[in-house]
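J.: sequence first, then the predicted structure:
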Amino acid sequence: MDDHVTAKPASQDGAYRVLARKYRPKTFEDLVGQEPMVQTLENAFETGRIAQAWMLTGVRGVGKTTTARILARGLNYEVPGLADKPTVKLSQEGTHCKAIMEGRHVDVIEMDAASHTGIGDIREIIDAARYRPATARYKVYIIDEVHMLSNAAFNGLLKTLEEPPEHVKFIFATTEIRKVPITVLSRCQRFDLRRIEQSKLIGLLRRISDAEDIRISDEALMLIARAGEGSARDSLSLLDQAMAHGAGRIEVEDLRQMLGLADRARVIDLFGHLMAGRIEEALGELQGQYEVGADPAVVLTDLADFTHLVTRMKVAPKSADEASVTEAERGRGREFAEKLSVRLLSRAWQILLKGVQEVHASSKPLAAADMVLVRLAYAADLPDPGELMEQVRNGRNPFGGGGVPSGGGGAPSGGGTQAMAVGMPRSSGSSGSGPTMRSGARPQLSAIQGGMPNERAAPQMAPEPEIAAEPAHNLRSLHDCAALASENRDIPMKVAIQRQMRLVKFEPGKIEIQPTEDAPPDIAGELGRKLMEWTGQRWFVVVSRTQGRPTIHEEQEANQQQLLSDAKSHPTVAALLSQFPGARVVDVKVQVTDEDEAALADPLLNDPLLNEALGNDEDD
């Protein structure tokens, strides 16, 4: 865009022209944020190293088509008596400049590949490329959205693109560079047009609003630049809409309503409520922002942006001095950066990032956003895995009475979070299953030392005494795991345990296995998840490189083969087989008598050492 924008008439016929067209760049100097590309083209033109094709790629609205026209103008720049060669210094309007910029020059052909996708359209270009330009120096073909061409069209273009006539140049533009065949990319010089920085975008919007005599504050321009996401065209379209909405004067509140944005200060307040565990106040704040027109998805996006800003301030304090950061964000962001740990901020970022997708996909955005805030507020009080392991190593129960209650929430010296016993009792009969909130319990933030400013410490209730309960399932072997899978009617897991796992080591809460060759890659993790679901306890199932014992199925097969071998060698069976040629032993079933069942049921009667001490002889 122009550095010095002047007010221009709407058009010769009096029709209104949108700002994106009215202030469209006409020279390389007018392009905002594309200095590396301009420098490359300038050096190429000065040395005569002009390529036969260029590929312009980037997100929407960064100026790909405009750059293509300016490049075509530079290739055909001609001022009688002053300039007669390609250049990037387009100081004054040349012979062909106006027609090229308006898209009506006979030798600069623009084609939309979205509506001309076939080989027939490319064949017309190939046939016409043999003829010299009518008036200009080069015949330039500008193909927009080139990734929309069919495979046959791309293949038909390859030969001409590699060895075009000297008077032909190609300029391609696309937003989907990955869909362009590599055979085409290798024949072009590629330029990636970057998103425009917010500071430059704000300056561009300020110059255009001044030229249009529109009164608008810097904060409103910042909101438009943020919503434009680095796209000049999107930002100018929003400015156009704001001008129509405000009738010559653009107020921040009106702009927020138009864009469906929340007040930035209110977003910061919402962030403070969440990080302090004040879920009731957080839900009320979201409801208030929704009632004044804020989109729940936009509110969560703003929360994620502020979380990102606080994280950057913590790891790179100089980022607070950027021009796009408001004074409120700078002051309160530094306050949060001092009190919150990177682990907590990273966890909040992940929850918000997933939450934005859930709100977009939900038929009830406000309800979905409420659930995301509840999840975030309660997660702010949870310890991270490192702290859990440290508490376990120190012999403390991280979710039981070993937690340290705190009136206002005290942070460890490392800046992490500490699990609270208050409001987070263990569920009975499920040790190690993680914290569960009681009805009406409120999360208490311990990541911020002393809580938020002007926050009184809430009275703490004494932790309820816990009653030790026997585990519902006492697993001691893979046989027990297979039986538990059978009880829960999970036949695929039972088969996997019996046929695809070789046991290396079995301990309470930890199982080491060696999977078979046909086992799925995630069999260990799947078994751990199933056992946790069935028992309510955390089981670590790890894959070991140590050779394990045979699988349950292999042991059963070996036992069956041994029974068959013993049966065949029995004199009675051998006599029967000799009397009936062709007969064979198919299966052996062992019948268990009542005495055997009693022996199996009583481990003392089945103990050989005890039997020897009592004088019991096996032959008896």
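T.: Great, that's in hand.
J.: contacts, neighbours, all on C-alpha from now
T.: Fine.
J.: what about stretch 129-149, how long is it end to end?
T.: 18 Å (CA to CA, to the nearest Å).
J.: centre of the chain to that stretch, how far?
T.: 40 Å (CA atoms, centre = their mean, to the nearest Å).
J.: same thing with stretch 75-95?
T.: That offset, for stretch 75-95, works out to 48 Å (CA atoms, centre = their mean).
J.: which element, helix or strand, includes the residue lying closest to Arg233 once chain neighbours are set aside?
T.: Leaving aside its chain neighbours, Arg233 sits nearest to Gly61 (4.7 Å; criterion: CA to CA, 6 or more residues apart in numbering). Counting by DSSP states H and E, no helix or strand carries Gly61.
J.: pull out the buried residues from stretch 251-271.
T.: By neighbour count on 16 or more other CA atoms under 10 Å, the buried set for stretch 251-271 is 251-252, 255-256, 258-264, 267-271.
J.: nope, stretch 194-207 is what I meant
T.: For stretch 194-207, a neighbour-count test (16+ other CA under 10 Å) marks Arg194, Arg195, Ile196, Glu197, Gln198, Leu201, Ile202, Gly203, Leu204, Leu205, Arg206, Arg207 as buried.
J.: show me the contacts for the fifth one.
T.: Read it as Gln198. Met222, Ala225, Arg226, Gly230, Ser324 (CA atoms under 8 Å, 6 or more residues apart in numbering).
J.: redo these as CSV? Include secondary structure, neighbour count and distance to Met111.
T.: Output for those, formatted as CSV (DSSP: H, G, I helix; E, B strand; the rest coil; neighbours: other CA atoms under 10 Å; distance: CA to CA, whole Å):
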residue, secondary structure, neighbour count, distance to Met111
Met222, helix, 21, 36
Ala225, helix, 29, 31
Arg226, helix, 17, 32
Gly230, coil, 22, 26
Ser324, coil, 18, 38
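J.: check which residues of the helix or strand hosting Ser237 are buried.
T.: Using DSSP H and E, Ser237 sits in helix 232-246. Across helix 232-246, burial judged by 16+ other CA under 10 Å covers Ala232, Arg233, Asp234, Ser235, Leu236, Ser237, Leu238, Leu239, Gln241, Ala242, Met243, Gly246.
J.: let's bring in a second model and compare:
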Amino acid sequence: MITFTSYISLAKKYRPTKFTELFAQGALTKILSYAIQHNRLAQSYLLTGIRGVGKTSSARIIAKTINCTAQMVEQEQVVPCGRCQNCQGFLNNTHPDIIEIDAASRTSVDDIREIINSSEYKPLLAKYKVFIIDEVHMLSKSAFSALLKILEEPPTHVIFIFATTEVQKIPLTIISRCQRYDLRRFTFNEIQQLLQQIIKQENLHLSQEAVNTIAHLAEGSARDAITILDQAANLVDGKQLQSIDAAMINQMLGLVTTHSVIKILQKILLHDLGGALELVECLYNKSMDLEKLIASISDLIAYCCKHKMLKNYSSPLYESYQQDITNILTDVSLSQLTIMWQIFNNGLQDIRSAHNLLITTEMLIIKAIYAQTLPKAEDLISQEGLPRR
């Protein structure tokens, strides 16, 4: 008889549950730990930042920690015991005094009035009744107006924690009544470190280039990185020791390999229109996303510009192709690179509204090659007798 067990995603499995597990948000954990230990809690907090940096997780950690009846200190940070009635109720999602609301689906003034009415009653089990409102920027104008009143004079037993990715949409009158914490974007190295920890614990096998690729694609979001890793883990049988490489990641996500992007750029610089179009058509026939191809070419050209200006500049994403990039930079000027970057970067808008993606991509290639035939800005400056930078 076949038995089925529910699968827990890596993003959920490795979601932080206490301040010591909250990765790369040292300012937030230090300040709030001090506030909790010394009973200096505010009654409304606003957590902002891009997707996947820990806003909702931080809100839950705050709610759990302030209501724990047996708080402990680990690594100079206060943490919940995990055993008391409040902690157990939180873990089982049955705690009556911690209410989590998704403002994306509950945006009306009636929803806020329901919160206001509930806040008048004292907590049943915990010290504080905590309202966590996720994506708070989605509330309607009338809902914000209703919320403002209770934020001005909140009951002493109530704490509001708001989380948002678009703080600019929140009225300043609301923001001014909150303690605001901006959760920062994760660095490339921090994403790498987080991935390596999970890879080790899950006994996965990824090449360093594959890890670099995932870290680059995450764009500073820990959750995005872990989600891609979770998807990649399905590429091989867990019992095998086969390593997942960058090519497998690219194929899984419909991306173009860095090798292919470099080849196309080389063809453009050699004025080899036929070879460049042949490579693009080959990728198109393999169902590669041409918008992502244009974005990858734009990113590569931007890297070449920085590398040309800063001799010691490097990126882990291109570390396996340094010799190819050095050869590219030998015969191209900075002005040519910046013009090509503008062509492909602006081309992203063109391709998103194009009726034919392949033709639009081919025209961008033609435009880039034509731009290489124009006089170099550096030569024009020399002809005018102006000093060259």
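T.: That came in fine, so what should we check first? None of the values given here were measured: they were computed from a predicted structure.
J.: hang on, the earlier thing: residues contacting the residue nearest to Arg233 of structure 1?
T.: Contacts of Gly61 of structure 1 by CA under 8 Å, 6+ apart are Ser231, Ala232, Arg233, Asp234.
J.: if we go to 10 Å?
T.: By CA atoms under 10 Å, 6 or more residues apart in numbering, Gly61 of structure 1 lies in contact with 20, 175, 195-196, 228-236.
J.: the stretch 301-450 of structure 1: helices as residue ranges?
T.: Ranges of helices within the stretch 301-450 of structure 1 are 327-339, 342-361, 365-379, 385-393, based on DSSP state H, counting those that start in this stretch.
J.: can you check which part of structure 2 the next helix or strand after the last one sits on?
T.: Taking DSSP H and E as the definition, the helix or strand that follows helix 385-393 of structure 1 towards the C-terminus is helix 478-487. Aligned by TM-score structural alignment, helix 478-487 of structure 1 falls on no residue of structure 2.
J.: buried set for helix 478-487 of structure 1?
T.: Here helix 478-487 of structure 1 shows Leu478, Cys481, Ala482, Leu484, Ala485 as buried, counting by 16+ other CA under 10 Å.
J.: any chance of those in a markdown table, plus distance to Glu595 of structure 1?
T.: Formatted as a markdown table, those follow (distance: CA to CA, whole Å):
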| residue | distance to Glu595 of structure 1 |
| --- | --- |
| Leu478 | 27 |
| Cys481 | 28 |
| Ala482 | 27 |
| Leu484 | 28 |
| Ala485 | 30 |
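J.: give the aligned equivalent of Leu139 of structure 2 in structure 1.
T.: Under TM-score structural alignment, Leu139 of structure 2 pairs with Leu149 in structure 1.
J.: which ones are touching the spatially most central residue of structure 1?
T.: Geometric centre of structure 1, nearest residue: Leu353, 6.7 Å, by CA atoms, centre = their mean. Counting by CA under 10 Å, 6+ apart, Leu353 of structure 1 touches Leu300, Thr301, Leu303, Ala304, Asp305, Arg347.
J.: the counterpart of Lys200 of structure 2 in structure 1 sits in which helix or strand?
T.: Structural alignment (TM-score structural alignment) places Lys200 of structure 2 against Asp210 in structure 1. Element membership for Asp210 of structure 1, per DSSP H and E: helix 198-211.
J.: try Leu32 of structure 2
T.: Using DSSP H and E, the element containing Leu32 of structure 2 is helix 26-37.
J.: who are the packing partners of that helix?
T.: Helices and strands in packing contact with helix 26-37 of structure 2 are listed as helix 55-66, strand 72-74, strand 77-79, strand 179-182; criterion 3 or more CA pairs under 10 Å, 6 or more residues apart in numbering; DSSP states H and E.
J.: so which of those gets nearest Ile170 of structure 2?
T.: strand 179-182 (12.1 Å; CA to CA).
J.: please list all residues in contact with Lys308 of structure 2.
T.: With the criterion set at CA under 10 Å, 6+ apart, Lys308 of structure 2 makes contact with Ala302, Ile325, Thr326, Leu329, Thr330, Val332, Ser333, Leu334, Leu337.
J.: that one corresponds to which position in structure 1?
T.: Alignment note (TM-score structural alignment): Lys308 of structure 2 maps to Lys314 of structure 1.
J.: ok, Lys55 of structure 2 next?
T.: Per TM-score structural alignment, Lys55 of structure 2 is aligned with Lys64.
J.: and for its match, the neighbour number?
T.: 25 (other CA atoms under 10 Å).
J.: again with Lys286 of structure 2
T.: 11.
J.: cool, Ser382 of structure 2 as well?
T.: Count around Ser382 of structure 2 with other CA under 10 Å applied: 11.
J.: list the contacts of it.
T.: Counting by CA under 10 Å, 6+ apart, the residues that Ser382 of structure 2 touches are Arg388.
J.: would you mind measuring from it to Ile359 of structure 2?
T.: Taking CA to CA as the criterion, Ser382 of structure 2 is separated from Ile359 of structure 2 by 38 Å.
J.: related to what we said a few turns ago, what does the residue nearest to the centre of structure 1 correspond to in structure 2?
T.: Match for Leu353 of structure 1 (TM-score structural alignment): Asn345.
J.: how close does its match sit to Lys376 of structure 2?
T.: 20 Å.
J.: same question, Leu300 of structure 2
T.: 21 Å.
J.: cool, Asn356 of structure 2 as well?
T.: Where Lys376 of structure 2 is concerned, Asn356 of structure 2 sits at a distance of 32 Å (CA to CA).
J.: look at those two and report which has more neighbours.
T.: Set Asn356 of structure 2 next to Lys376 and count neighbours by other CA under 10 Å: Lys376 wins out with 15 against 10.
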